[in-house]
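K.L.:
pasting the sequence and the predicted coordinates here, then a few questions.
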Amino acid sequence: MTRTPETPLPSPKECRRLREAQSLSQADVAAVLGVTRATVRSWENGRTTPRGTNRDAYVRLLTGAQKVTPHQEHPAPALVGAATGPVQASPDRAEPAPEPPSETPPASELAPEPDPELDPDPPPGPEPELGSELSPEAESEPLSPSLTPDQAFDALYAFCAPALVRQTYLLTGRRELARESVECAFQLAWYRWPEVAMDRDPAGWVRATAHEFALSPWHRLRPRHRNPEPPPAAPADRALLDVLLQLPPVYRRTLLLYDGVGLDLPETAAETEASTPAAANRLLHAREAVATRLPELAEPKELHRRLAEVASAERLHAAKPTTVRWGGEQRARRWTRAAIAFTVVLIGATTLTLRTAPDHYEPPLAPGATVHGVPPRVAPGPLSAEQLALRAKLKGETVSGPERLVPEAG
């Protein structure tokens, strides 16, 4: 039995160029092929490759053999790139099957509260969800060249920070740590802004940094994090958060990225630095642990909805982007000054060592040698009777003795 060769597929960079040449967004390609937008994004990032009929249809679409109207109307899920279907544990089926968009919960049920600190006068409409990322049009061109670095950073922060704070809260169960993790992640992003601005997924870069900082084991040594924070007020939210915090950190993060944020399995595995089968096993075990304690959340779509509700109920607010940028610049200045001070101290210590160190070789002292022919030193022995009598006589005649001993004044 012979095997039919697969259709030649261009490189990921060429696939993206061909798609943009036809004025198609990733959502348009996903709607035509019947896959999620996150799957198309992973194809263009080179993380996965299409197979079978999807590969042939994808190549025909890129080469123009199949005409598609740009920005055609198609139902979109409530969470961008949501993938809440069952996970296949077999390695050859690494990507979970997407659910029909019609079964996705409406956006009105999952929309969190607006953030008054970032936008005093928010426009009408729902705020980005727990798993919301950049829109397909914004993702094809993440940062406009016409924006200044400050404006581009502020736009990225205002769009991603509110949802990212809620995600981090589900990871840690601590409100202050969630805000601190997001601020530190964006401060690092501002410090490395040229690298982040050129990244294909700036929101994913910041998200991965914030999650890694939040799950750092060194936080347990900090005095402010030794005491637990007040739990959520609702008993159902408190029960779900307790179940999440009892999971191992890697299981908790995998469950949040897949069922909360809506990443597909290869992207979840890449962000958690694991293989796709390992990420699938972690996800299955995490779902099983949640379903054991909370049977009503055995359905992935219900778990996704409850995660969004718990995260939105806390009304967590992120700091303003100008404050984050200022804090990042101040931290960079402090580290720069500390590095300069350490360098100066090192140079001073080196100079002092060079000034006080010997400038020529001094041979060590030779070991001592025995000298022969010298009589030994004899210690005085006991006094005889005559010597004792003489000493007593001299002591007695010292005051009124002869003139040679005590001279008298003339």
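P.N.:
Thanks, I have it.

K.L.:
can we go C-alpha only for contacts and neighbour counts from here?
P.N.:
Will do.

K.L.:
need the contact list for residue 335.
P.N.:
For residue 335, the contact set (C-alpha atoms under 8 Å, 6 or more residues apart in numbering) is empty.

K.L.:
kindly recompute the last result at 10 Å.
P.N.:
Listed by C-alpha atoms under 10 Å, 6 or more residues apart in numbering, the contact set of residue 335 reads 329, 341.

K.L.:
that one sits in which helix or strand?
P.N.:
In this structure, residue 335 sits in helix 321-356 according to DSSP states H and E.

K.L.:
and the very next helix or strand once past that helix, which residues are buried?
P.N.:
Next helix or strand after helix 321-356 toward the C-terminus (DSSP H and E): helix 385-396. Within helix 385-396, no residue qualifies as buried by neighbour count (16 or more other C-alpha atoms under 10 Å).

K.L.:
which elements pack onto helix 385-396?
P.N.:
Helix 385-396 sits against no helix or strand, with contacts defined as 3 or more C-alpha pairs under 10 Å, 6 or more residues apart in numbering; DSSP states H and E.

K.L.:
neighbouring contacts of that helix?
P.N.:
Residues from elsewhere that reach helix 385-396 (C-alpha under 10 Å, 6+ apart): 382, 383, 384, 401, 405.

K.L.:
one more structure, for comparison:
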Amino acid sequence: MTQTPAIPLPPPRARRRLREAASLTQAQLAARVGVSRETVRAWETGRTTPRGRKGEAYARLLDSLADPATEMTGHQQAEAEGPRPAEADVEAVARSAGSVDDGPSAGGRGAEPPALTPAQAFDALYAFCAPALVRQAYLLTGRRDLARESVERAFQRAWERWPEVARDRDPAGWVRAAAYEYALSPWHRFRLRHRHREPPAADPSARVLLAVMRKLPPPHRRTLLLYDGVGLNLPETAAETEATTPAAANRLMRAREAVAARLPELADPGELHRKLGEAASAERLRAAGAPAVRTGSERRARFWTRAAIAFTVALIGTTALALRTAPTRYEPPVPAGEAVRGLPPRVAPGALSDEELRLRAALREEWRSGPDRLVPLER
């Protein structure tokens, strides 16, 4: 049975700050603790909680790094003391849905945050995830408008299914998967507004990286962004892309090879991770406000509800009209005509020959003086 470390662990964001303040990479810290770099990445993003002997070693190492970190600026100290309000709200949503383990929190806070209303919980999740999701969608598509639209549509779907999303173990992952699917939909190529090119990125290196990313197949592009950009481990990346772990590893390897072939300086995964972050942060991408997204979701729901009602009414009216005009008895169909033997085929009248014209003229002149049998009887 695993136990929590005796030394309280700081919040995930503070763990990363402590490591960066000590000028340590994730690989160096992982070597000291005796775990993989992916595990350290998951600990720093808050996806997994350090436990057992490795967790105790990780907590002792962070505690030893806390002394040199006291020289950080006031803004960094505020982040190291605890998560931002949006993070606390998201954590409260997760706790209310039963998705967080019982017991003290990672930061040593004993009291749980108060319960939130659905609108407040949605706004907290949106404020926490939307800015990063817009940048990720921009890396996937290379289009600013489509990136914002993808995130808004994903959160609109989340608001429509909020009871399901609120109880999900990873609400941010649910919204991210929906945004990625909408951004990579092949139907966007048929839209008129997406046939026009947008202004390229201002940074030349970011422009080249985005061009290389867009040439990758969508599954490879998504796998590369999740693993090297977001920081998921391989099983989590495979689960989110609905692929097996070997298939996700193969996609990641091929995507890295394609990027390294065009940009050799990005062959190092750490450098690729840094460059992806810089390319996404270089653009000023702003998402709409959370109330506007909720209002748009409700408006779309009302529109489709009214459309369904109108379609149902039209269907009922068509059915009633068909029942009103339908015959009440059986009427056999008219049989097709049959050919009769012995009768010459009907020939359309044509022009008379010279002989026929002379015969007609003679008949018209002499029929009165002809035999009696040819004279019609007069009454």
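P.N.:
It's in. Every value quoted in this text rests on a predicted model; they were computed, and no experiment measured them.

K.L.:
ok so, going back, quick one: the helix holding residue 335 of the first structure to chain centroid distance?
P.N.:
Its chain's C-alpha centre and that of helix 321-356 of the first structure lie 24 Å apart, by C-alpha atoms, centre = their mean, to the nearest Å.

K.L.:
in the second structure, what stretch matches that helix?
P.N.:
Residues 290-325 of the second structure are the counterpart of helix 321-356 of the first structure, counting by TM-score structural alignment.

K.L.:
give me the mean distance between the matching stretch and the first structure.
P.N.:
Its aligned residues in the first structure lie a mean 0.7 Å from stretch 290-325 of the second structure after superposition (mean C-alpha distance after the TM-score superposition for the first structure).

K.L.:
just the buried residues of the contacts of helix 385-396 of the first structure.
P.N.:
So, by 16+ other C-alpha under 10 Å, none of those is buried.

K.L.:
between those, which is closest to residue 165 of the first structure?
P.N.:
Nearest to residue 165 of the first structure, judged by C-alpha to C-alpha, of these is residue 382 at 96.7 Å.

K.L.:
for the closest one, give its distance to residue 391 of the first structure.
P.N.:
The gap separating residue 382 of the first structure from residue 391 of the first structure is 13 Å, by C-alpha to C-alpha, to the nearest Å.

K.L.:
likewise for residue 293 of the first structure?
P.N.:
107 Å.

K.L.:
then residue 179 of the first structure?
P.N.:
Separation of residue 179 of the first structure from residue 391 of the first structure (C-alpha to C-alpha): 96 Å.

K.L.:
roughly how far does residue 258 of the second structure sit from residue 38 of the second structure?
P.N.:
22 Å.

K.L.:
same question, residue 44 of the second structure
P.N.:
The gap separating residue 44 of the second structure from residue 38 of the second structure is 10 Å, by C-alpha to C-alpha.

K.L.:
mind listing the shared neighbours of these two?
P.N.:
Common neighbours of residue 44 of the second structure and residue 38 (C-alpha under 10 Å, 6+ apart) are 26, 231.

K.L.:
of the two, who's got more company?
P.N.:
residue 44 (23 against 17; other C-alpha atoms under 10 Å).

K.L.:
Three-state assignment for residue 35 of the first structure, please.
P.N.:
Here residue 35 of the first structure is recorded as coil under DSSP: H, G, I helix; E, B strand; the rest coil.

K.L.:
verify the stated contact: it with residue 27.
P.N.:
Yes. Taking contacts as C-alpha atoms under 10 Å, residue 35 of the first structure lies within contact range of residue 27: 9.2 Å.

K.L.:
those two: which has the busier surroundings?
P.N.:
The neighbour count for residue 35 of the first structure versus residue 27, taken as other C-alpha under 10 Å, is higher for residue 27 (25 against 19).

K.L.:
excluding chain neighbours, what is closest to the more buried one?
P.N.:
residue 37 (5.3 Å; C-alpha to C-alpha, 6 or more residues apart in numbering).

K.L.:
quick one: neighbours of the one you found, just the number.
P.N.:
Residue 37 of the first structure has 24 nearby residues by other C-alpha under 10 Å.

K.L.:
check residue 29 of the second structure too.
P.N.:
When neighbours are counted by other C-alpha under 10 Å, residue 29 of the second structure registers 18.

K.L.:
so what's it up against?
P.N.:
19, 35, 36, 37, 40, 58, 61, 62.

K.L.:
return the members of these classed as buried.
P.N.:
The buried subset of the contacts of residue 29 of the second structure (16+ other C-alpha under 10 Å) comprises 19, 37, 40, 58, 61, 62.

K.L.:
can you put the residues you listed in a markdown table and add secondary structure and distance to residue 48 of the second structure?
P.N.:
Shown next, in a markdown table, are those (DSSP: H, G, I helix; E, B strand; the rest coil; distance: C-alpha to C-alpha, whole Å):
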| residue | secondary structure | distance to residue 48 of the second structure |
| --- | --- | --- |
| 19 | helix | 17 |
| 37 | helix | 13 |
| 40 | helix | 9 |
| 58 | helix | 13 |
| 61 | helix | 18 |
| 62 | helix | 16 |
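
K.L.:
and of these, the nearest to residue 96 of the second structure?
P.N.:
residue 40 (27.2 Å).

K.L.:
from memory the closest one sits against residue 59, does it?
P.N.:
No. Counting by C-alpha under 10 Å, residue 59 is not a contact partner of residue 40 of the second structure; they are 12.0 Å apart.

K.L.:
many thanks, we can stop here.
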